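>>> Provided below for reference: sequence and predicted model.
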Amino acid sequence: MNEDNNITNGDSINIKSENNESKFTKKNIIFASIIVLVAIIGGIFILKWYLYSLNHVYTEDAEVDGHIYAISSMVPGNIQSIYVHKNEYLKKGKLIAVINQSAYLPEMLQAKANYDLAKEKLFNAGGSIGNFAGNAFNNYYLDKFNLKKTASSLSAAKLTYKLDKRNYSRGLKLLSKEFITKEQFDTLKTSYLVARQNYFVALNSYKAAKRSYVNAQYAKSIITAQKYTTVKPLEAAIKVAKSAYKSAKANYLNTFIKSPVNGVVSEKMSYLGEYITPGTPIIMINNLKKVWITANVKETLVANIKKGDPAVITVDSFPGRIFKGIVKFVGSVTTSKFALIPTNNPSGTYTKVTHRLPVRIKIINDKNHILKPGMMVEVSIKTTK
């Protein structure tokens, strides 16, 4: 009986051992199969990513960029009124705020009065000088013309006088030799005397015309002198007054602060009643219609990126939504050059690092302008190689 029991117990132990070995083998096969399957899937993923990376550049170091305008005053003073609110959309030219005008308006009005007075003084001086100048210049040109006319008459009378004088002298000789009659000689003598008289009359007329012309020249020179002693200083005073008026008017107009662009008020920096100086921001404006992507790409990957390459953009704020863009340009300077702490190490030690270059990407399918400056994005650029 004992032997039979021992045999039975031994057989049961062997059966259990075989079952355990069978279960262990199945577990190993399943585990090994899972490992192989994971390795295959991982290999496929790695191969796919490798093939993808051959003609794509991917980076998570990217964000939405845009111009943010700091709107400030050009003149100092207390803020009298503010007409905008945060997140309000503004059109170009909309009135944002007004600086207290208690000093600027009277200054402009006084400058305008000074400018008008300077113009009036010049007008009055110019009127009196103008009347005198009109007569003087009129006499000058008349006397000049008369001088030329009398000079021409004198030349003709002088020529006639010389000819008649020569004929008279020859007549005396001919009369003494009785080659001409007394009547013929008297005719020559009469012509000579008339020509001499005409010559002296013309000479006196010329001298009188010359004296008148000299006097007219003097009067003209007085006008020129008055122009420099009276008119020129008044003209200079007008220029000074006009410049002061323009400056005062510009200061007054600068108390009205208007939006230079279309955009949204992203932040209010100053408030009603606050005293501000030129350059102190009142509000910040950003234009959502003019945003782009700045992707910082490793310098080892930018060689294949060209202008016009397509890009796919994903944003955490809008999961499942794909934005498209095109490369506008690759930056000419790495981002480290604009860092507050320079990367140059003067101690002598050196560690080579990979810098990044900014790549600007234009967004082409954000018609509703939902992308805001500062949003972090992921970018994949399809390259030609």
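Perfect, I can see it now.

>>> from here on, just use CA atoms for contacts and neighbour counts.
Will do.

>>> assign the residue nearest the centre of the chain to helix, strand or coil.
Nearest to the geometric centre of the chain sits Pro260, at 13.7 Å (CA atoms, centre = their mean). Three-state call for Pro260 (DSSP: H, G, I helix; E, B strand; the rest coil): coil.

>>> for Gln101, what are its contacts?
Gln101 sits next to Tyr252, Thr255 when contact means CA atoms under 8 Å, 6 or more residues apart in numbering.

>>> same thing but 7 Å
Thr255 (CA atoms under 7 Å, 6 or more residues apart in numbering).

>>> which strand or helix spans it?
Using DSSP states H and E, Gln101 is not contained in any helix or strand.

>>> still on that earlier bit, tell me how many other residues crowd the closest residue to the residue nearest to the centre of the chain other than its chain neighbours.
Closest residue to Pro260 apart from its sequence neighbours, by CA to CA, 6 or more residues apart in numbering: Lys92 at 5.3 Å. Lys92: 11 surrounding residues under other CA atoms under 10 Å.

>>> quick check: Lys92 is in a helix.
No: under three-state DSSP, Lys92 sits outside any helix and is assigned coil.

>>> so Thr277 touches Pro76, yeah?
Yes: under the criterion of CA atoms under 7 Å, Thr277 makes contact with Pro76 at 4.3 Å.

>>> in terms of neighbours, single out the busier of these two.
A count of neighbours by other CA under 10 Å puts Pro76 above the other of Thr277 and Pro76, at 17 against 13.

>>> how much space separates that one from Lys249?
Plainly put, Pro76 is 15 Å away from Lys249 if you go by CA to CA, to the nearest Å.

>>> can you check Glu3 too?
With distances taken as CA to CA, Glu3 is found 127 Å from Lys249.

>>> so which of those two has more stuff around it?
Neighbours per residue, other CA under 10 Å: of Glu3 and Lys249, the larger number sits with Lys249, 18 against 8.

>>> can you pull the contacts of that one?
Listed by CA under 7 Å, 6+ apart, the contact set of Lys249 reads Met108.

>>> which residue ranges of the protein form helices?
For the chain, the helices defined by DSSP state H cover 2-54, 104-176, 182-226, 232-253.

>>> tell me what the second one is packed against?
When contacts are defined as 3 or more CA pairs under 7 Å, 6 or more residues apart in numbering; DSSP states H and E, helix 104-176 sits against helix 182-226, helix 232-253.

>>> which other helices and strands contact the first one?
If you count contacts as 3+ CA pairs under 7 Å, 6+ apart, helix 182-226 packs onto helix 104-176.

>>> okay, now the one to match up with it:
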Amino acid sequence: MKEESPKKSQKLKNKIPAKKRTIITIAFAALLILGTALTYPFYIHAMNHESTDDAFVEAHVVAISPRVSGHVAEVCVADNQMVRKGQVIARIDNRDYQVELDIAKSRMASANATVKEAEAMIVASSKELSQRRAELSSQTASLSRYRAQVSEAEAGHFRDANDLTRISSIAKAGAISIQEFDHAKAQEKMSSANLRSAKSNIHTQNAKIQEAQAGIEAAAGKLQQAYAQAEMRKANLLEAQAQVRQAELNLSYTNITAPCTGYITKKSVEAGNYVMAGQKLLNIVNPDVWIIANFKETQIKDMREGQHVDIEVDSFPGIEFSGHVDSIQRGTGSRFTLLPPENAAGNFIKVVQRVPVKIVLDANEDAEKLAPGMSVVPSVDITGGETKSIDVASSERRD
């Protein structure tokens, strides 16, 4: 087919009225402006926001386990029921633990009685030691008196012996009578006997003093033994008191209470079951929830704490949720798996990693509808937030 000549095309254009051409041009321009106006906000939003569909609702989930073993006497909650902190969830048959508490209290009373007995022994031993010391003081005073008597007896014997010697010389000259000589001899023998008796008393008193000292040592040893016995019995009393406290705790543990406010989930216990200490009975889900969004590592460059986040929840498409970036995990998700990847291997393939970002919801009464595990799509406004980004924070920490 032959191409149309320029002249022929010009002729065809000339056939279209000028007014109609103007209208077409204006309509085309209007459509172009309208399309630009409609798509520009989406373009700006895409440039200023980062979003991901790899995000889920998270919450504190507390696993409830008994601290003592026994048969479950009563279960006070049902699945999905809301409980308050301190509310009784279940009761374990406490009769065995009540008996253990009674036995522990009896042992404590017995230990307390033995402590009082030991304290009485200390008092008695202290009195005995005081008596022994007083006896020693008395015997020591008697020894001093006997020593004075020995000195007196020695002086008397010395006088009588001198008198006998002098009288003997005079008696040889016949200047005195035999009767006077015999009296001097008897006086000397008497004073000698008194001296021997006084010295004998000294020896006897020394023996008594040694006996008193031995009594003091025995009484002191007995007192020390009483103190040691008291300390041992006090230790036994402390042990008995600790056993009572432990028995009281075990008895209190038969009432299983909620450690926090939340909703009962995954209940697997019924009345009559025998449960072991540490056995999982149910979970309590805390109503305070947050979002964990796993962004690609290429998306968090301009992400900062405090940035606004719009949140869409798959379960509630008609409800708008909002929040803000709370923190960015220092490490990718794969780094904290059970078997982290070994990048030093020769078959390394670069894969874009995901970095968990914690998003806290703003105050919203509809937030109570959210449950852990729900899928969400967060969109982070990367134009706001704090001035310190994750990269700046990391460099400051290195410095």
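Received, thanks. Please read these numbers as outputs of a predicted model, since none were measured by experiment.

>>> how close are the two chains, by TM-score?
TM-score of the superposed chains, computed with TM-score structural alignment, normalised by the length of structure 1, equals 0.65; 304 aligned residues with a CA RMSD of 4.1 Å.

>>> for the helices of structure 1, which one sits closest to Ser317 of structure 1?
Ser317 of structure 1 sits nearest to helix 2-54 of all these, at 25.0 Å, using CA to CA.

>>> can you tell me how far Gln210 of structure 2 is from Pro287 of structure 2?
Per CA to CA, Gln210 of structure 2 is found 85 Å from Pro287 of structure 2.

>>> who has more neighbours out of these two?
When Gln210 of structure 2 and Pro287 are compared for neighbours, Pro287 comes out ahead with 19 against 14, by other CA under 10 Å.

>>> and that one, what does it touch?
Going by CA under 7 Å, 6+ apart, Pro287 of structure 2 touches Gly262, Glu368.

>>> what do you get for Lys27 of structure 1?
By CA under 7 Å, 6+ apart, no residues touch Lys27 of structure 1.

>>> so stretch 75-90 of structure 2 corresponds to what in structure 1?
Stretch 75-90 of structure 2 corresponds to residues 82-97 in structure 1, going by TM-score structural alignment.

>>> start and end of that stretch, how far apart?
End-to-end distance of stretch 82-97 of structure 1 (CA to CA): 4 Å.

>>> hmm, back to that, between the helices of structure 1, which gets nearest to Arg356 of structure 1?
In terms of CA to CA, the element of those nearest to Arg356 of structure 1 is helix 2-54, at 17.7 Å.

>>> buried residues of stretch 376-384 of structure 1, list them for me.
By 16 or more other CA atoms under 10 Å, the buried positions in stretch 376-384 of structure 1 come out as Met376, Val377, Glu378, Val379, Ser380, Ile381, Lys382, Thr383.

>>> what about the fifth one, distance to Asn139 of structure 1?
Going back to what we said before, that points to Ser380 of structure 1. The value you get for Ser380 of structure 1 to Asn139 of structure 1, if CA to CA is used, is 89 Å.

>>> for the first one, same thing?
In this structure, Met376 of structure 1 and Asn139 of structure 1 are separated by 86 Å, where distance is defined by CA to CA.

>>> go on, Ser205 of structure 1?
17 Å.

>>> the helices and strands packed on helix 104-176 of structure 1: which one's closest to Ser176 of structure 1?
Among these, the nearest to Ser176 of structure 1 by CA to CA is helix 182-226 (10.0 Å).

>>> now do that closest one: distance to the chain's middle.
Chain-centre distance of helix 182-226 of structure 1: 69 Å, with CA atoms, centre = their mean, to the nearest Å.

>>> for stretch 332-340 of structure 1, same thing?
Worked out by CA atoms, centre = their mean, stretch 332-340 of structure 1 lies 27 Å from the chain centre.

>>> any idea how far apart the tips of that stretch sit?
By CA to CA, one end of stretch 332-340 of structure 1 lies 19 Å from the other end.

>>> check which residues of that stretch are buried.
For stretch 332-340 of structure 1, by 16+ other CA under 10 Å, it's Thr334.

>>> can you check stretch 47-56 of structure 2 too?
Buried residues in stretch 47-56 of structure 2 (16+ other CA under 10 Å): His49, Glu50, Ser51, Asp54, Ala55, Phe56.

>>> what about Asn167 of structure 1, distance to Leu159 of structure 1?
The separation that Asn167 of structure 1 has from Leu159 of structure 1, given CA to CA, amounts to 12 Å.

>>> how about Leu272 of structure 1?
Per CA to CA, Leu272 of structure 1 is found 96 Å from Leu159 of structure 1.

>>> before we move on, what about Asn87 of structure 1?
Where Leu159 of structure 1 is concerned, Asn87 of structure 1 sits at a distance of 100 Å (CA to CA).

>>> got the contact list for the aligned partner of Lys328 of structure 1 in structure 2?
Residue pairing (TM-score structural alignment): Lys328 of structure 1 is matched to Asp326 of structure 2. By CA under 7 Å, 6+ apart, the contact list for Asp326 of structure 2 reads Glu305, Gly306, Lys358, Ile359, Val360.

>>> closest to Asn294 of structure 2 among those?
Asn294 of structure 2 lies nearest to Lys358 out of these, by CA to CA, at 8.9 Å.

>>> isn't Gly77 of structure 1 up against Ile99?
Yes: counting by CA under 7 Å, Gly77 of structure 1 does reach Ile99; the two are 5.9 Å apart.

>>> so for those two, which residue has more residues nearby?
The neighbour count for Gly77 of structure 1 versus Ile99, taken as other CA under 10 Å, is higher for Ile99 (27 against 21).

>>> any chance of the helices of structure 1 in TSV, plus distance to Val353 of structure 1?
Formatted as TSV, the helices of structure 1 follow (distance: least, CA to CA, whole Å):
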stretch	distance to Val353 of structure 1
helix 2-54	21
helix 104-176	57
helix 182-226	78
helix 232-253	53
